[in-house]
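A.B. asks: I'd like to go over a predicted model; first the sequence, then the structure.
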Amino acid sequence: MVEGKITNQLRTLRFLAGEMTQAELGERIGVTRQTIAAIEQGKYSPSLEAAFRIARVLGKSLEEVFQWTE
C-alpha cells in the first residue's frame, strides 16, 4: 500500500478570498465550520465532492488548493 499525505493551502486561500471565514466557506459548500477547521489542520481529508466544491468557491483548481505527496 502506498502511503501519502494530503496537504492544503486552504487557510491562505480563504484569506486571499476576502478573508472568508471557516464558517462562511462551510456554509457555501454544505459542511460545518468544524469540518473546515479539521481539513485545514490536516486532521481530516475532504470527500472528492467537498474538495471540488471548496476549489470552486475559492475560484481555484483542485491542485491549487490540495496537494498529495508520497
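C.D. replies: Thanks, I have the structure now.
A.B. asks: C-alpha only now, for contacts and for neighbours.
C.D. replies: Fine.
A.B. asks: strands along this protein, start to end?
C.D. replies: 5-8, 66-69 (DSSP state E).
A.B. asks: hold the first one in mind and look at this next one:
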Amino acid sequence: MNLPQKILAEISVVTRDIEENYPELQQHLDETWSTLPHGSNDSNSLNEKDLKNYLNELKAIRDKYKEEH
C-alpha cells in the first residue's frame, strides 16, 4: 500500500469515528472535503499534501470537539 492509500485509509477511519461517535460533526465533513481540489482523479489534482491536510483538518475538528465536550 502506497502512502496516499494509507492516508485515505486513515481518513476513512477518522471519518467513521466522527460518524459513529460524534454525529453532530458530520456537517463539517462536507465542508472540509470541499477544500480539496476538484477535477479529474489523476495524481495532479489530488496529491499527498492535499490528503494530509484533509486528514489533519478532520482530526483537528474531532479533537477540538472532544476537548470541549
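C.D. replies: Cool, got the structure. Remember, predicted model here, so these are calculated numbers, not experimental data.
A.B. asks: can you give me the TM-score here?
C.D. replies: Between these two chains, after superposing, the TM-score reads 0.41 (TM-score structural alignment, normalised by the length of structure 2); 43 aligned residues with a CA RMSD of 3.0 Å.
A.B. asks: what's the burial count for the spatially closest residue to residue 51 of structure 1 that is not a sequence neighbour?
C.D. replies: Distance criterion CA to CA, 6 or more residues apart in numbering; nearest residue to residue 51 of structure 1, sequence neighbours excluded, is residue 62 at 7.0 Å. For residue 62 of structure 1, the neighbour count with other CA atoms under 10 Å is 17.
A.B. asks: for structure 1, which helix is longest?
C.D. replies: Using DSSP state H, we find that the single longest helix of structure 1 is helix 48-58.
A.B. asks: which positions in it come out as buried?
C.D. replies: 51, 52, 53, 54, 55, 58 (16 or more other CA atoms under 10 Å).
A.B. asks: what helices and strands are in contact with the host helix or strand of residue 67 of structure 2?
C.D. replies: Here residue 67 of structure 2, judged by DSSP states H and E, is contained in helix 48-68. For helix 48-68 of structure 2, the packing partners by 3 or more CA pairs under 8 Å, 6 or more residues apart in numbering; DSSP states H and E come out as helix 3-21, helix 26-33.
A.B. asks: for the first one, name the packing helices and strands.
C.D. replies: It stands for helix 3-21 of structure 2. Identification of packing neighbours for helix 3-21 of structure 2 by 3+ CA pairs under 8 Å, 6+ apart yields helix 26-33, helix 48-68.
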